[in-house]
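Trainee: Fold the following and give me the result.
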Amino acid sequence: MKKVELSDTDKEELNKLEKIAGKQLPYRFPNKRGLTFQIVEFIRPGFIKRRIFDRNGHCLFLIKYNLDRTIAEFIEFGVTDGHYFRKTVWNEKDEKNEFYQYQKQQITDFAKIKTKLQYYRSMVQEKKAEVLPLENDMKQYANELENHAYYQKEWVKRDKVTDTAAIHSLEKAEKLDFTKKRDLRRALQLRNVLRISAINSGFKTYNKNVTNFQKRMTDLHLGKIKYLHPMDVLSDHDLRHASNLLAGAAAEELVNKKIKEVQFGKILIHNLILPYPYEKQTKLGNNQIDHLVIASSGIFCFETKARTSKNHSYDMLKDYSEIADQVAKHKESIKYVLEKSNNPAIINLLKRIPSIDQLIRNVVVVVSRTEEKFTLEKIERYERVGIEVCQLDDIQSLLVKAPAGIGLQPEEVSAIGEEMTNNKALEEEKTFSENILLFEDDMKLDEKAVDEQLYHANQVIKHIEHINNLLADYLSGAREWRQLYQQYRYWKKFYDQVRSFVDAETYYKQHQIDKEILDKI
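Mentor: Prediction:
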């Protein structure tokens, strides 16, 4: 603190100042800063503090005087933030020490602030030039990814799928041709949906990549890819059901081929749906029969089952309830059609034969999914209710053997075939909630369509990998750029706040000559 000796004038002025200390006083000194009022205070042990404000109440100047009203410190604050200021201090010898400050940063020369600003501006531009190509590459890959995602259709459809449509899509997806015996045998195997399982596994990987990628893009505030979403994938239950459905279709086709090998006059109807009076009510439902053969030896209603044999045998008893109920409905539906027929040939036939039940023969053909040679165990219960159980190789002998007193004439065979065809239910094939349709929602599915979908899925994964690889470099560069940009903003604000500060030295000289603190009030 400067030691001063006060003159009578100084003492008189101090007495005046003491009376108005702490009050808001007008500031009438001409200025271009919008200064409107000031406050003077005494600071013990021996200083006078003067603060000058603009019309918004922002303190732009703080001047600290010695008791003889000579200036000890001159501080000018930034126009928007009081943390920015330039402080000028004069010692006892009137030697000036000046520095600029923001937060903890002190700069003794304004030129250094400008140098710092220019340095960080150039560094920000340089780093941006490095990051921009990566950003452009990411946008390009993201656009291509969006395009592939747009054409990537759901590969699984579950709503209202018939057995026929489901089996068709399974055949195409597994690249099976049911006209070839080798493919039929492959479709029967326990592991008959290998390609579908592999595709499903691929889509699980696809989903994991997509989910993680979308989360990462969201977390980084880069925005989600609009059309990119996880695919519906098959559960273990779905795969088992698809495997059983495909095996059942293959078994039916093997039975179909075996029936066609029998060389005599017969009518073969495949997947016949007949009206059936469920619960003996008037309302008709429908009942699908795998194969209906009308021959001179009778009416054969074939039900095909693909089963897994164990130790060269299969226990038929465990399927009895399901099969017995099913074939009973088959027989009832055939009887229903024949008994209400107006065809004279059929009317005379029903009068001629001892029993219509003897005319209709229910046959269950069991096709093994594991071994060609096996035996059927515990079939006695089936035989007691008139259900014949056999394997593929037994079909021919069954068709040529007629029960005693049963023999159909050619015109009767034709009449029954015509009646069955005419009574074929016109309603659409039933749909099942467990069925799935792969890749397409129509019957035009082919290998090309499957491959196109897999191509788009693989391209999505490929582009995600590209973007993830670019992100590593981009994020590193972007983080560095942000740090540099923060420094640049720091120094730019510093520069903008203090570059218009007045010349403190000129102010000092003027006020040393004229010590009138209150500026002519």
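
Trainee: going forward, measure contacts and count neighbours with C-alpha atoms only.
Mentor: OK.

Trainee: where exactly do the helices run in the stretch 151-300 of the chain?
Mentor: Assigned by DSSP state H, counting those that start in this stretch, the stretch 151-300 of the chain shows helices spanning 163-173, 181-188, 194-219, 236-260.

Trainee: And this one, please, so the two structures can be compared:
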Amino acid sequence: MERMWTNWYLASEGVENDAVVQSAQAAEQLINPDYDHTRQLSDQNLAGVRELNGLLVSYNQLGVAQAATLTQEQLVNAENLLAGAAGEWLVDQAVKSVAAAVFHNVILPCKYDRNRPVGDNQIDNLVITSTGIYCIEVKVRKIVGKLFDFNRLGRGIYDQISYHKEALTQVLQPMGISPNFIKTIVVVINRLGNDDFKLKNQEDLQRAGSQVVKLSVLNLFLSNDGFALLNQQQIQAIEQAIQSQRLPDRRTYPANVRFKLTQAHLDKARQISQAVRLGIPLAQNVTYHGRLNDYPLTGLTGKQQNMLWLIVGRLYGFGCGMLQLTRSELRTGAGYGGRDFLRLDQQLSELAEFMQQSKLFQKAKYEDKKLTVSVSKKYSFLFNGC
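Mentor: This next block holds a predicted model:
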């Protein structure tokens, strides 16, 4: 069990934000096929992974095995990234009917001042229409009480919108595009899924030249924002300039993880759930299809039969993957108390030969104090079904 669950997620400094979002989406969709962008936006957007992680925490408390588990910081970080990505996707969907071009998650080079090297600036959504070029900063928050106070965002929001405009100005300056054509919008999205809230303390942002809107009125705002400033030829040139200057997204957070869940993990989780309910470690919990009871074990000693059922228990939920058990694991798990290891190796070799000759196993081989076994695809349901 420890081996299987060691790598159900990958944690390292090199995991980028996009990898977190994409792998978390895949994990939740594997657990819940109905998972969509609405669920991704909600405050329960990582419910499946949280439930699974809690199950592993409970199993670890039995004291037999230690599966890798996520910290609260890692879970919250993934939840926030998922919600942010869902909000940006919703903005894309809202504006595409009125926009000439829509960019998502745009990173542009930016020279912040003469004393610093060229850095980069990330814009959530970049929209081009005939009335201007819009840098959209998306703020996804859980809004309780029907009121969103912009003071919650702190002073950093002013730097964000000014840097967005500065980065885009530097990209478009060689084309002679006036900075006056570049506009900034802050869009507030409620993670609780409704727009039934009011905005407070947004006046300073508006005085700084940025519009502040809710998602439900963004499309209408863009449709009615002044007169045409850009013709089709200019729009195409702006689009090409942005695309040519765009940088790859390399953003990371220390708590980033990439999820690597598979169906085999979820199948195994059912057995772990049973072990937690009964308070019985997996080493003592053999789960399999009832038809395996009809399989003849003629020729096997009692100890070999114990080892066989131990192997069957380990194969539950493992699919047709290659399982490897050490002599020590088989000896301990099957309750073999003898110290005659030559005799034990002989019995394990005989057991592997018995398994190889049966139709149930694709491979069964014992060498170098390790037994390697995989289930025949035709009969995998006997080991993976309860």
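
Trainee: Any chance of a markdown table for the helices of the stretch 151-300 of structure 1, columns mean neighbour count and distance to residue 384 of structure 1?
Mentor: Converted to a markdown table, the helices of the stretch 151-300 of structure 1 look like this (neighbours: other CA atoms under 10 Å; distance: least, CA to CA, whole Å):
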| stretch | mean neighbour count | distance to residue 384 of structure 1 |
| --- | --- | --- |
| helix 163-173 | 21 | 32 |
| helix 181-188 | 19 | 30 |
| helix 194-219 | 16 | 41 |
| helix 236-260 | 20 | 24 |
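
Trainee: Out of those helices, flag the one nearest residue 14 of structure 1.
Mentor: helix 194-219 (64.2 Å; CA to CA).

Trainee: tell me the angle that closest one makes with helix 163-173.
Mentor: Inter-element angle recorded for helix 194-219 of structure 1 and helix 163-173: 90 degrees (by axes from the mean of the first three to the mean of the last three CA atoms, to 10 degrees).

Trainee: how much does helix 194-219 of structure 1 deviate in direction from helix 236-260?
Mentor: Using the same axes, to 10 degrees: helix 194-219 of structure 1 against helix 236-260 is 150 degrees.

Trainee: would you turn the helices of the stretch 151-300 of structure 1 into JSON lines with distance to residue 474 of structure 1?
Mentor: Formatted as JSON lines, the helices of the stretch 151-300 of structure 1 follow (distance: least, CA to CA, whole Å):
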{"stretch": "helix 163-173", "distance to residue 474 of structure 1": "40"}
{"stretch": "helix 181-188", "distance to residue 474 of structure 1": "50"}
{"stretch": "helix 194-219", "distance to residue 474 of structure 1": "13"}
{"stretch": "helix 236-260", "distance to residue 474 of structure 1": "40"}
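
Trainee: Onto which residues of structure 1 does stretch 215-223 of structure 2 map?
Mentor: The alignment of stretch 215-223 of structure 2 onto structure 1 (TM-score structural alignment) spans residues 392-400.

Trainee: tell me how far the matching stretch is from the chain's mean position?
Mentor: The chain centroid and the centroid of stretch 392-400 of structure 1 are separated by 54 Å, computed with CA atoms, centre = their mean, to the nearest Å.

Trainee: what's the answer for stretch 21-38 of structure 2, then?
Mentor: Centroid displacement of stretch 21-38 of structure 2 relative to its chain, using CA atoms, centre = their mean, is 8 Å.

Trainee: which one's the longest helix in structure 1?
Mentor: Once structure 1 is assigned using DSSP state H, the helix that runs over the most residues is helix 447-498.

Trainee: Toward the C-terminus from that one, list the very next helix or strand.
Mentor: Following helix 447-498 of structure 1 in sequence order, the next helix or strand is helix 504-513 (DSSP states H and E).

Trainee: Secondary structure element holding residue 189 of structure 2?
Mentor: Here residue 189 of structure 2 sits within strand 182-190, counting by DSSP H and E.

Trainee: how much does the following helix or strand past that strand stray from structure 1?
Mentor: Where DSSP H and E defines the elements, the next helix or strand beyond strand 182-190 of structure 2 is strand 198-200. Taken over the aligned residues, the distance from strand 198-200 of structure 2 to structure 1 averages 1.5 Å (mean CA distance after the TM-score superposition for structure 1).

Trainee: Show where strand 198-200 of structure 2 falls in structure 1, residue numbers please.
Mentor: Aligned by TM-score structural alignment, strand 198-200 of structure 2 falls on residues 375-377 of structure 1.

Trainee: can you give me the strands in the stretch 251-386 of structure 2?
Mentor: For the stretch 251-386 of structure 2, strands defined by DSSP state E, counting those that start in this stretch occupy the ranges 257-259, 323-326, 361-367, 370-375.

Trainee: Figure out which of these is closest to residue 169 of structure 2.
Mentor: Residue 169 of structure 2 lies closest, by CA to CA, to one member of the strands of the stretch 251-386 of structure 2: strand 257-259, at 34.8 Å.

Trainee: which helices and strands sit right next to the closest one?
Mentor: Using 3 or more CA pairs under 8 Å, 6 or more residues apart in numbering; DSSP states H and E, the elements in contact with strand 257-259 of structure 2 are strand 9-11, helix 17-31.

Trainee: JSON lines please, covering the ones you listed and showing distance to residue 127 of structure 2.
Mentor: Output for these, formatted as JSON lines (distance: least, CA to CA, whole Å):
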{"stretch": "strand 9-11", "distance to residue 127 of structure 2": "34"}
{"stretch": "helix 17-31", "distance to residue 127 of structure 2": "21"}
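
Trainee: Of the strands of the stretch 251-386 of structure 2, which is nearest residue 75 of structure 2?
Mentor: Closest to residue 75 of structure 2 of the strands of the stretch 251-386 of structure 2, according to CA to CA: strand 257-259, at 9.0 Å.

Trainee: outside of the closest one, which residues touch it?
Mentor: Residues external to strand 257-259 of structure 2 that are found in contact with it (CA atoms under 8 Å, 6 or more residues apart in numbering): 8-12, 15, 19-20, 23-24, 27, 74, 78.

Trainee: same thing but at 10 Å, please
Mentor: Contacts with strand 257-259 of structure 2, where a contact means CA atoms under 10 Å, 6 or more residues apart in numbering, come from 7-28, 49, 70, 74-75, 77-78.
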